[in-house]
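Novice: whatever this is, show me its structure:
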Amino acid sequence: MFSHEDQVTAWNHNETLTYIDEPRLFISDDVRAIIIVINYCVIGVVINTFGIITNIINLIVFSKMELKDTVTISLFGLTLSDMCSLLTLLWSGICYNPLFRSSDIAIESFEVEYITAGAPHVCFTRITGLITAYITIERSLCIALPLKVKSLLTPKRTVVIVTLIFVFNIANVIPAFTVDNLEYKYYPSRNRSLIGLVFQVYREKVETYCFASSNFLCYVTFLIVVTCTAVLVFKLNNQRKWRQESSSLGNAVALVTKDKKVVKMVIIISGIFIVCYFPMTVVFMGTIAVSEFGLVGRYENLYHVICSAGYAIESINSCVSVFIYTKMSSKYKRVIMNFRLRRTTESNEKAIAN
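Specialist: Modelled structure (predicted):
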């Protein structure tokens, strides 16, 4: 099992920082190891693998739909971010796997995971959050300013906005790779040299900036999603009442039905996002409030256990989109049905030919 001695050994140039072993509260090292293996290597691997497959399907479907309208462009960017996020979590599950860790591969998988999976995952979750926020803003404007939104948020501008979201967040995480380097170093507990983390002297300042900006984006994203969803529901309810009073019965029913679909889709997407990302948002707030609650400290075992469960819940957000789109989007459903019909026709033609 993983022991506390196997934690990240911090190096400052050529000198090893002395690690002070303090008693861990609430959760022992052995219990932590078991829970992490279950969450990352069993539950996480299953969810992430399924999610990667469904997001590949989403990318194919959206490309078939042609990226000509703002909604499809935004959902394509969201799907791409979700898939990248799931790939990083899948790699985390591999790194935490005891079989992989005990293999002859010359890497300290815990340390390698921190910089090759942990940092990129945070980056892509922020991208997912910002694109979700953009979608809710766009939908809110469609209701609040129906005559102006098409000129404000054109497909070209949406492409630029989604691209900038990716570029900004990737640029924001790059400094972490300049202070956390992967190099060979000796591990006394394993009696061999492995590729692990080597920290630079200015690491603390750089990671403090990255951590602060990441948390800021997290909180702002939540606020935007919740606020815009509330505004959207309020505006739609008001317009629905007005249309029912001023339109013919048939038209009113049609419009109300259409409005309900928009409301349901936005509420489902934003609701699942809020529920799935809420645990890790609370964890990040906890690391600020309690100094010993983090990667290293008296509550580190509790921190890692909660994170392993939080990331498993977080990955669900990136897996269920295929069901939402199939249920709520007639265009998405039509592409899926056409694809199935084409495959069935090809199979029948091959069978007849044989």
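Novice: from here on, contacts and neighbour counts on C-alpha atoms
Specialist: Noted.
Novice: need the next SSE after the helix or strand Ala252 falls within, C-terminal direction.
Specialist: Using DSSP states H and E, Ala252 falls within helix 249-289. Using DSSP H and E, the helix or strand that follows helix 249-289 towards the C-terminus is helix 300-317.
Novice: tell me which other helices or strands the helix or strand following that following helix touches.
Specialist: Where DSSP H and E defines the elements, the next helix or strand beyond helix 300-317 is helix 321-328. Applying 3 or more C-alpha pairs under 8 Å, 6 or more residues apart in numbering; DSSP states H and E, we find helix 321-328 packed against helix 44-65, helix 249-289, helix 330-353.
Novice: quick one: the strands in the stretch 101-250 of the chain?
Specialist: Here the stretch 101-250 of the chain has its strands, by DSSP state E, counting those that start in this stretch, at 180-187, 192-199.
Novice: quick one: list the elements packing against the first one.
Specialist: If contacts are counted by 3+ C-alpha pairs under 8 Å, 6+ apart, strand 180-187 sits against strand 192-199.
Novice: what segments of the stretch 1-150 of the chain are helices?
Specialist: 29-36, 44-65, 70-96, 98-101, 109-113, 119-144, 149-152 (DSSP state H, counting those that start in this stretch).
Novice: the ones you listed: which one's closest to Val225?
Specialist: helix 119-144 (5.0 Å; C-alpha to C-alpha).
Novice: quick one: list the elements packing against that closest one.
Specialist: helix 70-96, helix 149-152, helix 155-179, helix 203-246, helix 249-289.
Novice: re the thing from before, return the most buried member of the helices and strands packed on helix 321-328.
Specialist: helix 44-65 (a mean of 19; mean count of other C-alpha atoms under 10 Å).
Novice: hmm, who's touching it?
Specialist: 38, 72, 76, 79-80, 82-83, 86-87, 89-90, 93, 311-312, 315-316, 318-322, 331-332, 335-336 (C-alpha atoms under 8 Å, 6 or more residues apart in numbering).
Novice: next, the angle helix 321-328 makes with it.
Specialist: Orientation of helix 44-65 against helix 321-328 (axes from the mean of the first three to the mean of the last three C-alpha atoms, to 10 degrees) gives an angle of 50 degrees.
Novice: quick one: helix 44-65 to helix 70-96, angle?
Specialist: Orientation check (the same axes, to 10 degrees): helix 44-65 against helix 70-96 gives 150 degrees.
Novice: centre of the chain versus helix 44-65, how much separation?
Specialist: Relative to its parent chain, helix 44-65 has a centroid offset of 13 Å by C-alpha atoms, centre = their mean, to the nearest Å.
Novice: and what of stretch 277-291?
Specialist: The answer for stretch 277-291 is 16 Å, by C-alpha atoms, centre = their mean.
Novice: to compare against the first, here's another:
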Amino acid sequence: MATNNSIDGGVEKFIHHQILSDELYPYLKSLFCILSLMFSVPAVCFNAINILIFCTIGVTDSITVCFLYLAVFDFCTMVCLSVGAFFTLFSLGVPGSHNLGTYTFVTAVAHSTFSDMALATTTYIALQRGLCVAWPFLTRHAFTRNRTLAVLIAITVILLGSGLPRAVTFRFKYIPDPNNNGSQIAVVHFFESFSTSVSFYLIFVKLFMGFTQYVVMSVCAVVIYIGMRSSIRLKSASSSAGSNSYNARSYHGRAERCVKPIGQKNTENDVTDIKTETKKDTGKKPSRKELLVIKQALTVVLLQVICTTPAIIIYIFNMIEPRFRMNTEYHNLYVVIYGAADWSYTVNAFFNFFIYLNFNSKFKTCFNSLFACGKHMGLEKMTVTSRD
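Specialist: As a prediction, this is how the structure comes out:
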């Protein structure tokens, strides 16, 4: 079925879409735009809250720096994606707004750049936590706040420099609408350097760096999980051994202090000693704060890995199948699948807020303090400076 897909210089180009029909294409495109907006708009608000809370807590350690950077990049990504989804829906449903669909190309370029930065930041979090779990004594002082800040700034500069040639290789060109002489159609006009810039961006940033970061995150997630489970078992075994040894040594002494002559009651000091030793008998459990930090990083990394998987598959298929691109044989399928990948990005940015709220006690305390949630939910009032 031949369809009028694009206009270049006033000349109509007819392209065959063999997989996804033109009748079904706008419905699927609208569906993924709506799904993206359902997550991206709340994600904008949630990441704004994330930025506010992390700034309020204070950037005192490397992991907080990483989460603050991730919140900033997710916020920018969700803003660009929300604007692009709104433009796309308006161009499909509102008469006379067909040019809005073309303008989404700008938001798509910005969204792609910011999502690359978010992916790189999550990769650094995975690498940092993975090394700290695997070699805690060697890497304990390696990831300081200033070093982490320097690394993240360097990542930002590199990705901006890699994407800049691609961002300046096009402009909007307005041509007469063949169906309406009184209006014009905006088309994306690419310069001669477009092919080289896009090829470099797709191969180096999207495919090579993206796939490398994906592998690093996956490996580090496994290392973090194994290390966390091993740490829990080791500390539990040590605590149990220490508790049994202490019980054997102290049982006889406690019994002697507890048994008093007839008519003589236990003094207050005796009762205090008994309570203290009873607490010691339970053994020291693994640090809850330490486990929560590891679980928080692990959950963030796993969510990023899951939500990045569709995009990685798309990039690989895009490189090996030249027909799976814009204004080619599989144009409709290309746009719809990329819409699905964008939706997976919104899911990732949406749930990070709840991960912080569940695993980060400082984040939860600050959130309750700023929004007075503790008072309305019947929680105990806490301050931002409280400790676990």
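Novice: fetch the TM-score of the aligned pair.
Specialist: The TM-score (TM-score structural alignment, normalised by the length of structure 1) is 0.85; 333 aligned residues with a C-alpha RMSD of 2.6 Å.
Novice: returning to what we had before: looking at the helices and strands packed on helix 119-144 of structure 1, which is buried most?
Specialist: Using mean count of other C-alpha under 10 Å, helix 70-96 ranks as the most buried of these, with a mean of 22.
Novice: which part of structure 2 lines up with that helix?
Specialist: Aligned by TM-score structural alignment, helix 70-96 of structure 1 falls on residues 62-88 of structure 2.
Novice: do the same with stretch 198-210 of structure 1
Specialist: Against structure 2, stretch 198-210 of structure 1 falls on residues 189-201 (TM-score structural alignment).
Novice: which residues sit against the matching stretch?
Specialist: By C-alpha under 8 Å, 6+ apart, stretch 189-201 of structure 2 touches 162-163, 165-166, 169-173.
Novice: what do you get if the cut-off is 10 Å, keeping everything else the same?
Specialist: 8-9, 159, 162-174, 204-209, 319 (C-alpha atoms under 10 Å, 6 or more residues apart in numbering).
Novice: circling back: out of the helices of the stretch 1-150 of structure 1, which is closest to Lys260 of structure 1?
Specialist: So among these, helix 119-144 is nearest, using C-alpha to C-alpha, at 12.3 Å.
Novice: give me the number of residues near Thr60 of structure 2?
Specialist: Using other C-alpha atoms under 10 Å, Thr60 of structure 2 has 13 neighbouring residues.
Novice: for it, what are its contacts?
Specialist: Contacts of Thr60 of structure 2 by C-alpha under 10 Å, 6+ apart are 54, 144-146.
Novice: in JSON lines, list the residues you listed along with distance to Leu291 of structure 2.
Specialist: Converted to JSON lines, the contacts of Thr60 of structure 2 look like this (distance: C-alpha to C-alpha, whole Å):
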{"residue": "Phe54", "distance to Leu291 of structure 2": "20"}
{"residue": "Thr144", "distance to Leu291 of structure 2": "20"}
{"residue": "Arg145", "distance to Leu291 of structure 2": "21"}
{"residue": "Asn146", "distance to Leu291 of structure 2": "24"}
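Novice: closest one of the residues you listed to Phe14 of structure 2?
Specialist: Out of those, the member with the shortest distance to Phe14 of structure 2 (by C-alpha to C-alpha) is Phe54, at 52.1 Å.
Novice: tell me the spacing between the closest one and Ile313 of structure 2.
Specialist: Distance from Phe54 of structure 2 to Ile313 of structure 2, counting by C-alpha to C-alpha, to the nearest Å: 33 Å.
Novice: with Lys173 of structure 2 instead?
Specialist: Counting by C-alpha to C-alpha, the gap from Lys173 of structure 2 to Ile313 of structure 2 is 32 Å.
Novice: and for Thr139 of structure 2?
Specialist: Relative to Ile313 of structure 2, Thr139 of structure 2 is positioned 33 Å away (C-alpha to C-alpha).
Novice: figure out which of the strands of the stretch 101-250 of structure 1 is closest to Ile107 of structure 1.
Specialist: strand 192-199 (4.5 Å).
Novice: residue closest to the middle of structure 1?
Specialist: Thr125 (3.4 Å; C-alpha atoms, centre = their mean).
Novice: what span of structure 2 is stretch 297-313 of structure 1 aligned with?
Specialist: Residues 328-344 of structure 2 are where stretch 297-313 of structure 1 lands when matched by TM-score structural alignment.
Novice: next, the buried residues of that stretch.
Specialist: Within stretch 328-344 of structure 2, the residues that count as buried by 16 or more other C-alpha atoms under 10 Å are 328-344.
Novice: counterpart of stretch 172-179 of structure 1 in structure 2, which residues?
Specialist: By TM-score structural alignment, stretch 172-179 of structure 1 lines up with residues 162-169 in structure 2.
Novice: also stretch 219-227 of structure 1?
Specialist: Taking TM-score structural alignment, stretch 219-227 of structure 1 hits residues 211-219 over in structure 2.
Novice: that stretch against structure 1, how far on average?
Specialist: Once fitted to structure 1, stretch 211-219 of structure 2 is off its aligned match by 0.7 Å on average (mean C-alpha distance after the TM-score superposition for structure 1).
Novice: from the chain's centre, how far out does that stretch sit?
Specialist: 14 Å.
Novice: do stretch 334-352 of structure 1 as well
Specialist: Going by C-alpha atoms, centre = their mean, where stretch 334-352 of structure 1 is centred and where its chain is centred differ by 34 Å.
Novice: so what touches that stretch?
Specialist: 57-58, 60-62, 64-65, 326, 330-331, 333, 353-354.
Novice: please redo it, this time with the cut-off set to 7 Å
Specialist: Val61 (C-alpha atoms under 7 Å, 6 or more residues apart in numbering).
Novice: what's in contact with the match of stretch 172-179 of structure 1?
Specialist: Contacts for stretch 162-169 of structure 2 (C-alpha under 7 Å, 6+ apart): 109, 113, 190-191, 193-194, 197-198, 201.
Novice: of all these, which two lie farthest apart?
Specialist: So, the contacts of stretch 162-169 of structure 2 by C-alpha to C-alpha: farthest apart are Thr113 and Phe191, at 20.0 Å.
Novice: more crowded one of these two?
Specialist: Between Thr113 of structure 2 and Phe191, Thr113 has the larger neighbour count (other C-alpha under 10 Å), namely 23 against 11.
Novice: just give the closest residue to the aligned partner of that one in structure 1, not the sequence neighbours.
Specialist: Under the alignment (TM-score structural alignment), Thr113 of structure 2 pairs with Cys123 in structure 1. Nearest residue to Cys123 of structure 1, sequence neighbours excluded (C-alpha to C-alpha, 6 or more residues apart in numbering): Asn169, at 5.9 Å.
Novice: correct me, but that neighbour touches Val122?
Specialist: No: using C-alpha atoms under 7 Å, Asn169 of structure 1 makes no contact with Val122, being 9.4 Å away.
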